[in-house]
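[1] using only what follows, build the 3D model:
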Amino acid sequence: MDLKNLIKELEVESIYGPIDVQIDNIHYDSRLIKPGGLFICIEGFMTDGHNYINEAIENGAVAIAVEKEIHEDRVPIIRFKNTRRAMASIASNFYGKPSQLLDMIGVTGTNGKTSVTYIIKSILENYDRKTAIIGTLATLINNEKMYSARTTPESLDLQGLFRKMIDGDVDTCIMEVSSHSLELNRVDEVSFKVGIFTNLTPDHLDFHSTMDNYREAKKKLFYKTTHCNIINLDDEAGRIIVKDIKNLDTPLLTYSINNPADFVAENIHNNGKELSFDVVGPENFNIKLTLKTPALFAVYNALASIACCYSLGVPADIIADGLNAFIGVPGRFQSIDGLKEFSAVVDYAHTPDALENVLKAAKEFTKNKLITVFGCGGDRDQTKRPVMGEIAGKYSDFSIITSDNPRSEDPYVILSMIEEGIKRTKGNYIIIEDRKEAIREAVKMAEAGDLIVIAGKGHETTQIVKDRVLVFDDKQVVLEVAGEEGRI
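    Got it, this is the predicted structure:
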């Protein structure tokens, strides 16, 4: 595509050099540039793309997009006020505005995003829709699984994925929309049809500083939608968002368990293995459900998904069939089969609210003791560490504090911060920094009827320690040490 056409709708600060050049590829990583490429300089948290202009030109860049004053005579330089914002528009133009050709469903909130996307996928595929998913676990397009370092990829990568979906005859994309992506312009040019808010609990405060800032970042999604916004009224932030967006032209649907809403769950029964309940909605909508995840948070995830699919015209019986057939999400309250006498569950819970929800649910059907193995990630929000320690101490009969992904931090500094919280509860605990040995200790001490909850990593199959990425899968480690200890 001609560079002039790529940028014709954008606000440009300045242009140096002729822009009648053909652009064949676009990258924000200079190492990926090929001949005929446009290199977009992004100032990141770890590095600055402006430092790699020479490398990009040597690799074949025929134009450079910048937001700093750069003097370069070899290729045209286009300066924008914000290259992240410009990249979103350029990428959308380059790939033919693909999100406008999809039914885009965006799910935001602290917890539940992944589960909601997979439930919606289950329902819509039961309605013969061809879906794709973008989120924490992976991107799924026509059974092809692609991994990303981010919950929501950069705008350039996103638009490329949307084009791949269109080329693969996908009609609906269900994606997790992180607060970072909303703040950093990754979804600026995404045409969302439906926006969903699950909940808001402390997380990412190292980036947002305050809960108000965090909520305001999430709220941006609901100004981007065209068909329907769906909000959890049992969440305080959800109620604030509803007040703030009530004058928008986009229709609103709400859901809850405890407050009047458009979709309400009633007659909830938990037998420790399954959760059954009724859902009452508008226009005589009424379905009965049985979920295989015996936890209250599963009801909220179901309600959000039901409201979404209802807004898209899916009949009630199809919604019920899709939900009843849903088998769960990898790493979300996932049971490990084959253990002798005791049970074990792995879960991705890595925020205070998520950990509390998981432990509350586990406590309801634990026949004997609840043993919790967990840690907190390094180079992430430190304020939640003592809070999570306090939650573990409050709900667990015994806790083993261990490493999660310590990254560049000293693991023992992280463990000591968690310990501050667990001490407040006078709960029983030990510290074992090595995660495998922590899981081994839990397996060794487990007695008949005990339940071990291993929280924090869920679906992840690696552990990040300093600059090393180690193979580590909680599920496999449980089975390995259980075999070694004669507990299988």
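[2] going forward, measure contacts and count neighbours with C-alpha atoms only.
    Will do.
[3] which residue comes closest to residue 160 once chain neighbours are left out?
    residue 95 (6.5 Å; Cα to Cα, 6 or more residues apart in numbering).
[4] neighbours around the one you found, how many?
    Applying other Cα atoms under 10 Å, we find 17 other residues in the vicinity of residue 95.
[5] where does residue 412 sit: helix, strand or coil?
    State at residue 412, reduced to three classes by DSSP: H, G, I helix; E, B strand; the rest coil: helix.
[6] ok, now which ones touch it?
    Residues near residue 412 by Cα atoms under 8 Å, 6 or more residues apart in numbering: residue 433.
[7] 10 Å - rerun?
    402, 403, 406, 418, 431, 432, 433 (Cα atoms under 10 Å, 6 or more residues apart in numbering).
[8] residue 351 contacts residue 110, correct?
    Yes. The criterion here is Cα atoms under 10 Å, and residue 351 meets it with residue 110 at 8.3 Å.
[9] next, the second sequence, to be compared with the first:
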Amino acid sequence: MHLSELLAGQVHHVLQGDPSRAPITAGVTFDVDRVWPGSLFIAVPGHREGGPDSVTAAFARGAVAALVEGEDARLGAMVWPADKCTVRVADTRQAAAVVASRYFGEPGRLMDMVAITGTNGKTSVSYMIESALRISAGARVGVIGTAGSRIGDELIPMPHSVLSTPESPDLQYLLGHMRDRATGTVVLEATSMALLTHRVNRTFIDVGVFTNLTQDHLDDHGTMANYRNAKLRLFRGLCQQAVVNADDPVGAEIGVTMPGAVTTYALDVPADYRATDLAVSASGTHFTLHHGGHAYPAAIPFPGRYSVANALASLATCHVLGHDLDTLIAALSHLPPVPGRFERFETPEGTSVIVDYAHSPDSLDKVLATIRSYTRGRVITVFGCGGDRDTTKRVAMGRIAGTHSDLCVLTSDNPRNEDPEAILDQITPGLVSTGTPFERFADRRDAIAFALSAAGPKDTVLIAGKGSEPYQTVREELLPFSDMATARELAQEQTAARCPGGRPAAAVRS
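    Purely as a prediction, here's the structure:
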């Protein structure tokens, strides 16, 4: 397509060249290092891999055209090759969503599109929707989020720099890829920053899902009001219908915003889909589902109230999309584990080990409350707080961990550019206030090893904060590290050390 077709109807000003003579044949990108001959380069101010200063480099790599933003004085001083086209728009991110969607043929129009937003539960709900549709209807579902992008079990390789909700050129590429492979439904995580920066625009979302709103990402948004408003963008013109958590007060705001288009779910208040009579155990939760004046027995293979809430969100979304309720309920009991979300195994000594992504005060509180409700022995918690992120939650997380645990082990959780010991210092006052004993190990492997060595039969060790992430971010490096793989390896080593001949008595059980 020519640039003029991609920009049709969009306010723009041509600085150089002719958009009708600029064929875009090699994609759209913000990243100068991903420019190929025939690309359209979009210069987003402040973008780490590009920006206005990278236009000349993009042209040198073969870009045929560039979009730039606003009245930047530097633009007037730049000299570009005469055969290149440069166009100015008011907001390159908003323009990028339109241009990228058109370049890939507006793929979102041809699939059922679901976008999930909220502080917690986005990944779990996306996995539950995919699994429920696959089990109940044999559906082919695409998933885009924190754990990467895939169609069923087929992973779609993307650069490490791609975000949980990809920038619009990458997101539209993924949607086009999924459409071309006969995907019927796509479920994507819509983060607050993605909504704020227009990444989800022009994806033609059929159902927007709201899970909850609790403290997180204040380093990005400054205030909870700003954070809430970023989340609510999904329900202000980006989706046709909404599925919302009526137990969260923000759910009522969405009902006002989208009258007649909201379906609710809840555990504590009346809702279109409500769960009561919860019976929680280590292996799962049984409950009664109420919908349309009928009561249905239901079960999920995950423990906890929050897991039931995620299941309700998933069930309601699939039903809103037109899938059969009875087969969806039957599918719930067969849902597979979500990687890094309450993922567990048991050591030969009888210690339960759980890896979970909980990295906010609310998510840590809910996971630990669930573990405490059924654990017959001690609860030992390994956790930390991410560097270069909201510092105001650190004391609260220390207090929550201490309140629910018998022993805590403080450690690094993606320290990035902060001193790991300084982060632990900021968490410590919250822990001290509870009187719960704790240890500190800046090295995460050492912390996990200590927790496992301190645990006995019937104890539960929670390793919180990173979930299925396969790396530890230290300064600008991604160092390979998996909580689950490390815990399994250390458990085997410790079992072998306790057994005559150095051989474990039994394999570690999932």
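[10] TM-score for this pair?
    Superposed pair, TM-score by TM-score structural alignment, normalised by the length of structure 1: 0.96. Supporting alignment: 484 aligned residues with a Cα RMSD of 1.6 Å.
[11] now the strands for the stretch 101-250 of structure 1?
    103-108, 131-134, 139-141, 144-146, 172-176, 192-197, 225-232 (DSSP state E, counting those that start in this stretch).
[12] quick one, strands of the stretch 351-500 of structure 2?
    Using DSSP E, counting those that start in this stretch, strands in the stretch 351-500 of structure 2 cover 352-356, 379-383, 407-410, 438-440, 460-464, 471-474, 477-480.
[13] residue contacts, residue 405 of structure 1?
    375-380, 411, 435, 456-457, 462-466, 469-470.
[14] ok, the residue mapped onto it from structure 2 to residue 485 of structure 2 distance?
    Mapped onto structure 2 by TM-score structural alignment, residue 405 of structure 1 lines up with residue 414. Using Cα to Cα, to the nearest Å, we find residue 414 of structure 2 at a distance of 17 Å from residue 485 of structure 2.
[15] same check, this time on residue 312 of structure 2
    For residue 312 of structure 2, the distance to residue 485 of structure 2 - Cα to Cα - is 31 Å.
[16] so between these two, which is more surrounded?
    residue 312 (27 against 12).
[17] assess the claim that residue 145 of structure 2 and residue 163 are in contact.
    Yes. Counting by Cα under 10 Å, residue 145 of structure 2 touches residue 163, with 7.9 Å between them.
[18] what touches both of these two?
    Between them, residue 145 of structure 2 and residue 163 share the contacting residues residue 191, judged by Cα under 10 Å, 6+ apart.
[19] which of those two has more neighbours?
    More crowded of residue 145 of structure 2 and residue 163, by other Cα under 10 Å: residue 145, with 22 against 18.
[20] structure 1: which residue goes with that one?
    Checking TM-score structural alignment: residue 145 of structure 2 goes with residue 135.
[21] the helices in the stretch 51-200 of structure 1, which residues?
    53-58, 83-94, 113-126, 155-167, 179-183 (DSSP state H, counting those that start in this stretch).
[22] who's in contact with the counterpart of residue 466 of structure 1 in structure 2?
    Correspondence of residue 466 of structure 1 to structure 2, assessed by TM-score structural alignment: residue 475. Shown in contact with residue 475 of structure 2 (Cα under 10 Å, 6+ apart): 387, 388, 414, 415, 416, 417, 418, 419.
[23] would you turn the residues you listed into CSV with distance to residue 233 of structure 2?
    CSV is the format used below for the contacts of residue 475 of structure 2 (distance: Cα to Cα, whole Å):
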residue, distance to residue 233 of structure 2
387, 28
388, 25
414, 29
415, 31
416, 30
417, 31
418, 32
419, 35
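[24] those residues, buried ones only, as a PyMOL selection?
    Once 16 or more other Cα atoms under 10 Å is used to decide burial, the buried members of the contacts of residue 475 of structure 2 can be selected in PyMOL as follows:
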select buried, resi 387+414+415+416
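[25] compare the contacts of residue 475 of structure 2 with structure 1 and list the overlap.
    For the contacts of residue 475 of structure 2, the contacts that are reproduced in structure 1, applying both residues aligned by TM-score structural alignment, their matches' Cα atoms under 10 Å, are 387, 414, 415, 416, 417, 418, 419.
[26] before we move on, the earlier item: surely the match of residue 145 of structure 2 meets residue 176?
    Yes. When contacts are counted by Cα under 10 Å, residue 135 of structure 1 is listed as touching residue 176 (5.0 Å).
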